[in-house]
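Peer 1: can you look at this prediction? I've put the sequence above it.
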Amino acid sequence: MTDGGLEATGPHVLETGVLRLGPSEARADIGSPPSPEPALPVVEADIFFLFDSADFAPGESAKLDRFAVALEDPAAAAVTFLVLGHTDAKGSAAYNCALSARRADALAAALAERGVAAGRLVAIGVGEALPRNAADPTAAENRRVAFAPLKAADADRIVRLARLCP
């Protein structure tokens, strides 16, 4: 939904689920049954950006503060996180890849400014390739940012995700 120039991604601040990369590496399943492909657990974050921009919407500072505090919790302090930027399917694929990368970078930078070690954040834009709502590729809920805790075994998945937006 677009409201006053802001992109809204949905009513929830956080939604947990999994990201499964199948043979096409072009879909995200949230809350679906297990598949043979190992899942990457993700937290979908409703961080709002100005429309067609990587600038945060007014009022997002408190939400960013809460994310930074959560990432600095002792239980998560040694974890590296993947920050995935997403867009809807409006615009060209190349433009959406660039926009999603700028959004992921903006979120990683904002968290680093709040004390999260920059080395713990790996920002990747995947454009429109992994929609939350595949039935409506231009839906507002496809414009989002997601987090995933990373382990050494996830290196191959990061390479595969990075290839979605060369």
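Peer 2: Received it, and whenever you're ready, just let me know what you need.
Peer 1: only C-alpha atoms from now on, for both contacts and neighbour counts.
Peer 2: Noted.
Peer 1: mind jotting down where the helices sit in this protein?
Peer 2: Counting by DSSP state H, residue ranges of the helices within the chain are 61-71, 93-113, 155-162.
Peer 1: in the last one, which residues are buried?
Peer 2: Of the residues in helix 155-162, those buried under the neighbour-count criterion (16 or more other C-alpha atoms under 10 Å) are 157, 161.
Peer 1: before we move on, the earlier item: with distance to Ile47 added, can I get the helices of the chain in JSON lines?
Peer 2: Formatted as JSON lines, these follow (distance: least, C-alpha to C-alpha, whole Å):
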{"stretch": "helix 61-71", "distance to Ile47": "8"}
{"stretch": "helix 93-113", "distance to Ile47": "9"}
{"stretch": "helix 155-162", "distance to Ile47": "21"}
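Peer 1: which one of the ones you listed lies nearest to Gly22?
Peer 2: For the helices of the chain, the distance to Gly22 is smallest for helix 155-162, at 10.6 Å, taking C-alpha to C-alpha.
Peer 1: so which of the helices of the chain is nearest Glu15?
Peer 2: Put simply, out of the helices of the chain the one that sits nearest Glu15 is helix 61-71, at 13.4 Å, with distance taken as C-alpha to C-alpha.
Peer 1: which helices and strands does that closest one pack with?
Peer 2: Here helix 61-71 touches helix 93-113, going by 3 or more C-alpha pairs under 8 Å, 6 or more residues apart in numbering; DSSP states H and E.
Peer 1: tell me the angle the helix it packs on makes with helix 61-71.
Peer 2: In this structure, helix 93-113 runs at an angle of 70 degrees to helix 61-71, with axes from the mean of the first three to the mean of the last three C-alpha atoms, to 10 degrees as the basis.
Peer 1: show me where this structure has its strands.
Peer 2: With DSSP state E as the definition, the chain shows strands at residue ranges 2-3, 6-7, 14-19, 40-45, 49-50, 80-85, 121-125, 145-150.
Peer 1: next one for the comparison:
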Amino acid sequence: MKKSRILISGVAALSLVSLSACVTDPNTGEQKVSRTAIGGVGGAALGYLLGGIIGGQTARIVGAGIGGVAGGAIGYKMDQQIKELKEQTAGSGVDVTETPDGKAILVNLPDGVTFAVDSTTISPSFQSTLDQIATSLKTYPDSLIDVYGHTDSTGSDTYNQGLSERRAKAVADYLAMRGVSSARIRSQGFGEQYPVATNETAEGRALNRRVEIKITPISQEEVNAAKGQ
């Protein structure tokens, strides 16, 4: 692992420990990372979540034909979608929260049930859960969807980067196959760059191996601005 990544991991691990980052998932009883605690890591480690939409927002809004949500209703719509997603994925190990800046929804797919070891094929037992997520994305169509892949630090940087990209694309392709407009979806792999736990333990590595679906609601004002450019 490169020195810069070690530094980021060390800062992240220290911040997470100091903020009691691990919480017990009520669905599975397992220890998971608290998204609130992750917010304390800072922009360096959370740039991929706090940054812009993959590929730029303007072109994607126009290409996806999104109508947009009235500005005052975005918060209400987000709360409703989060509530429904939590109910629909209960017991699956999926974690549904807001992103630390409160501007998007983050759906964390656990590695152990989403994929087999070193595989990019979605486990048949997890497909029904992804079907529920796809249904939610179709029910709330005024959003852009970014799918992020992450690995632990086991293996080379090159291998981990490729694996994270293929897994993110597999989830993105599955959502499109289930009827979510492909124009709304982009995927990206980050390899081992953004750990949420230590890579020194099996439990930490399991948390770091994940795929995240970031759902960013788009307002009518943003749609109008994009069409005006």
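Peer 2: That came through, no problem. Everything quoted here is computed from the prediction, not taken from an experiment.
Peer 1: related to what we said a few turns ago, which of the strands of the first structure sits closest to Arg27 of the first structure?
Peer 2: With C-alpha to C-alpha, the closest approach to Arg27 of the first structure among the strands of the first structure belongs to strand 14-19: 8.0 Å.
Peer 1: re earlier: export the strands of the first structure to TSV and tack on distance to Glu72 of the first structure and mean neighbour count?
Peer 2: As requested, those are arranged in TSV below (distance: least, C-alpha to C-alpha, whole Å; neighbours: other C-alpha atoms under 10 Å):
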stretch	distance to Glu72 of the first structure	mean neighbour count
strand 2-3	32	10
strand 6-7	28	20
strand 14-19	17	17
strand 40-45	16	20
strand 49-50	23	20
strand 80-85	11	24
strand 121-125	12	24
strand 145-150	13	21
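Peer 1: of all the ones you listed, which one is nearest Asp105 of the first structure?
Peer 2: Checking the strands of the first structure against Asp105 of the first structure by C-alpha to C-alpha gives strand 121-125 as the closest, at 5.6 Å.
Peer 1: just name the most buried of the helices of the first structure.
Peer 2: With neighbours defined by mean count of other C-alpha atoms under 10 Å, none of the helices of the first structure is more surrounded on average than helix 93-113, at a mean of 20.
Peer 1: so where is that one in the second structure?
Peer 2: Under TM-score structural alignment, the alignment places helix 93-113 of the first structure onto residues 157-177 of the second structure.
Peer 1: the matching stretch: average distance to aligned residues in the first structure?
Peer 2: On superposition with the first structure, the average gap between stretch 157-177 of the second structure and its aligned counterparts reaches 0.4 Å (mean C-alpha distance after the TM-score superposition for the first structure).
Peer 1: can you give me the offset of that stretch from its chain's centre?
Peer 2: With C-alpha atoms, centre = their mean, to the nearest Å as the basis, the distance from the averaged C-alpha position of stretch 157-177 of the second structure to the chain average is 12 Å.
Peer 1: same thing with stretch 98-117 of the second structure?
Peer 2: Between the mean C-alpha location of stretch 98-117 of the second structure and the chain-wide mean there is a distance of 4 Å, by C-alpha atoms, centre = their mean.
Peer 1: what's the straight distance from one end of that stretch to the other?
Peer 2: End-to-end distance for stretch 98-117 of the second structure, by C-alpha to C-alpha, to the nearest Å: 28 Å.
Peer 1: residues contacting it, please?
Peer 2: Where contact means C-alpha atoms under 8 Å, 6 or more residues apart in numbering, the residues beyond stretch 98-117 of the second structure that reach it are 35-36, 38-39, 49-50, 78, 82, 93-97, 121-123, 125-126, 206-207, 209-217.
Peer 1: ok, the residue nearest to Ile185 of the second structure when sequence neighbours are not counted - contacts?
Peer 2: Closest residue to Ile185 of the second structure apart from its sequence neighbours, by C-alpha to C-alpha, 6 or more residues apart in numbering: Ile145 at 4.8 Å. The contact partners of Ile145 of the second structure, taken as C-alpha under 8 Å, 6+ apart, are 184-186, 213-216.
Peer 1: Ile145 of the second structure matches what in the first structure?
Peer 2: Match for Ile145 of the second structure (TM-score structural alignment): Phe81.
Peer 1: what about Tyr76 of the second structure, how many neighbours?
Peer 2: 10 (other C-alpha atoms under 10 Å).
Peer 1: three-state assignment of it?
Peer 2: Classification of Tyr76 of the second structure using DSSP: H, G, I helix; E, B strand; the rest coil returns helix.
Peer 1: please tell me how far it sits from Ser123 of the second structure.
Peer 2: Applying C-alpha to C-alpha, the value for Tyr76 of the second structure to Ser123 of the second structure is 33 Å.
Peer 1: just Thr36 of the second structure next, same as before
Peer 2: Using C-alpha to C-alpha, one gets 29 Å for the distance from Thr36 of the second structure to Ser123 of the second structure.
Peer 1: ok, now Gln220 of the second structure?
Peer 2: According to C-alpha to C-alpha, Gln220 of the second structure stands 37 Å off from Ser123 of the second structure.
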